[in-house]
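1. Have a look at this prediction, sequence included:
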Amino acid sequence: MAILSMREILEKSITARSFSDFKALLDVNDNTLMELYAAGLLPLNELTEGHLQTWIANQYEKRAHTEWMALHKEWKGSDASVIVLPAHHALKRWAKHTDGATAYCLPADAKVFLFLPIKNSEKVPIRTLLTHEYHHVCRWEQLQRKGALFSLLERMVQEGLATKASEERGEARWRVDEMYPPLSKREKSLVQKQIDLKMDGFSEKSTVVMYGNGRKWPRLLGYRAGIQMVREYYIDHSWNIRKSFSISAGDILSHSSFNAQM
């Protein structure tokens, strides 16, 4: 599979002011649709005909298709559906490093969503976003084959590996460092305590650790920890994309400064 075009179904939905066909095409329920809104999708009831025509003129689907074909050929990875949709206007403020774009994936369903701004920008990092989310899909497939548990540690490591994959395909390291600064000693200690709990990666608390909450948990703590663990691991190991899909999170941890045994 490849790019799943949304153009016709969005045009039809706007005219009818009904989005049931849109949800059916994506094969998502209301809860998943809310996840997509939280990840950056422009609420469908805010999408106007003018917005859509401007967005279509950007030829994002064509650009995403080109990137997808190159990525899939390079990695020889899993099949996936890539779905390109309009991004919420607010992303211009809180996703400034990606020029108002963001992405999300449903790895169990092999679906990657790219939320791209209505106003065209050649700076939108489609390659980086697609690489990052597709890595999650490929790694998820391997973990399921091995019957591995999805722990908080795995959730952190997978973000670090996906970021590393993006860097290997051209993402600037300085941009990553701006978005995900290294952890302080106190922050590192917080992470180590949670790793010891072997927390379920799907739990509410693990999500707080990953994203932060502005109080006890610093912003993007889990993401930053995963990136740091993976960087430390690859100081003494060579990068191999195929191995990155299946290497255990425990192996990454054991070769990092987050390992309590060190």
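-> Arrived safely.
2. Could you use CA atoms for every contact and neighbour count after this?
-> Will do.
3. Enumerate every residue touching residue 220.
-> Residue 220 is in contact with 180, 209-212, counting by C-alpha atoms under 8 Å, 6 or more residues apart in numbering.
4. Let's see that with 6 Å instead.
-> 210-212 (C-alpha atoms under 6 Å, 6 or more residues apart in numbering).
5. again with residue 67
-> Counted by C-alpha under 6 Å, 6+ apart, residue 67 has contacts residue 127.
6. so it is in which element?
-> If you go by DSSP states H and E, residue 67 is part of helix 60-75.
7. quick one, the next helix or strand after that helix and helix 60-75 angle?
-> Once helix 60-75 ends, the next helix or strand along the chain (criterion: DSSP H and E) is strand 81-86. Strand 81-86 and helix 60-75 are oriented at 150 degrees to each other (axes from the mean of the first three to the mean of the last three C-alpha atoms, to 10 degrees).
8. for comparison:
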Amino acid sequence: MGVIDTKNWLKESRNPIELCEKLEKYFHHLQAEEIHHYLSQYGMLRTGYEHWLVKADDSNIWTKANNIFLKLKKRWNGPDVPIFIFPVEERKSFFGRDFKGRSGLSFQDKMFLFLSPDVKNDELIALLIHEYHHICRLRKNPKHEKDYTLLDAIILEGLAEHTVYRTIGEQHVTNWVKKYSKRQLYSWWKNLIVPNQDIKWDHPLFDQLLFGKGFYPTMLGYAIGYDIVQTFYKQKPFSTKESFYLPAEQFVESYETKE
């Protein structure tokens, strides 16, 4: 599998719903309109692909992404999954500023990359490391994705970005992991995350705390997850392959002892 040729999909149709009809077989019980709405929430450009397609074709994004994926798959002995590349909605500050024109979404059996045609090679590598780590950890965890708690999610995100840090260096981690002080993060952990750590994805606070929506600090859960994982690693170093199955609760134990 690897990177699917969505370039030709985009050339054949400018209608986003028609594009998402091709994805229906990869989703259970979701129609094209629902898939498009869901992917749009994670950065997929809604309309206007022409300019993006010309630039992305020139920079050969699909081949670059596939080569990176194959190297990671071999290094981690990871699963073979389809990867779909689509334009990112850069006009939204959330994706243009906080994510530098790149975003991703991963499941146990598939990955979506939403990219700027100007994405730099090291940024593409960092995004693929982050997203493919998700897939490897989701595969190793017996818990179903729908049963993930807020704690599971923040550790999942923290581990993925920690893997970027350990693989290609601190300069390639995203802005939000450096945005807050450790004192702030620990305070928010105790006051905001701990009382809600067992909520599931369908709870209204889940996305608000994970992504820092509404009145919560931007990318709150992601930033706390990274700090928790970094704290654990300094006390008990682990390999990338070990990070695929270490329980979320184990990281918290180390974080609590730093008081």
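-> On my side now, so go ahead. Quantities reported herein were computed from a predicted structural model and do not represent experimental measurements.
9. coming back round to it: can you redo the contacts of residue 220 of the first structure as a markdown table with neighbour count?
-> Shown next, in a markdown table, are the contacts of residue 220 of the first structure (neighbours: other C-alpha atoms under 10 Å):
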| residue | neighbour count |
| --- | --- |
| 210 | 24 |
| 211 | 17 |
| 212 | 18 |
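10. ok, average deviation of the helix holding residue 67 of the first structure from the second structure?
-> For helix 60-75 of the first structure, the mean deviation from the second structure after alignment is 0.5 Å (mean C-alpha distance after the TM-score superposition for the first structure).
11. Tell me the one of the contacts of residue 220 of the first structure nearest residue 199 of the first structure?
-> residue 210 (11.9 Å; C-alpha to C-alpha).
12. Surely that closest one touches residue 224?
-> No. With contact defined as C-alpha atoms under 6 Å, residue 210 of the first structure does not reach residue 224; the gap is 8.4 Å.
13. related to what we said a few turns ago, buried residues in the helix holding residue 67 of the first structure, which are they?
-> Neighbour-count burial for helix 60-75 of the first structure flags 60-61, 64-65, 67-68, 71-72 (criterion: 16 or more other C-alpha atoms under 10 Å).
14. got a list of contacts for the helix or strand where residue 122 of the second structure lies?
-> In this structure, residue 122 of the second structure sits in helix 121-140 according to DSSP H and E. Residues outside helix 121-140 of the second structure that contact it (C-alpha under 6 Å, 6+ apart) are 106, 108, 160-161, 164, 244-245.
15. Show only the entries of those found in strands.
-> Within these, residues falling in strands by DSSP state E are residue 106.
16. Report the buried members of the contacts of helix 121-140 of the second structure.
-> 106, 108, 160-161, 164, 244.
17. so which of those residues comes closest to residue 79 of the second structure?
-> Among those, and counting by C-alpha to C-alpha, the member closest to residue 79 of the second structure is residue 108, at 9.1 Å.
18. In contact with the closest one, which residues?
-> Per C-alpha under 6 Å, 6+ apart, neighbours of residue 108 of the second structure: 135, 138-139.
19. ok, it to residue 241 of the second structure distance?
-> Look at residue 108 of the second structure and residue 241 of the second structure: by C-alpha to C-alpha, to the nearest Å, they are 16 Å apart.
20. Next: residue 189 of the second structure.
-> Noted for residue 189 of the second structure: a distance of 27 Å to residue 241 of the second structure, by C-alpha to C-alpha.
21. How about residue 119 of the second structure?
-> From residue 119 of the second structure to residue 241 of the second structure the distance is 28 Å (C-alpha to C-alpha).
22. what does residue 20 of the second structure give?
-> Plainly put, residue 20 of the second structure is 33 Å away from residue 241 of the second structure if you go by C-alpha to C-alpha.
23. These two: which is more packed in?
-> A count of neighbours by other C-alpha atoms under 10 Å puts residue 20 above the other of residue 20 of the second structure and residue 241, at 19 against 16.
24. Next up, the contacts around that one.
-> residue 32.
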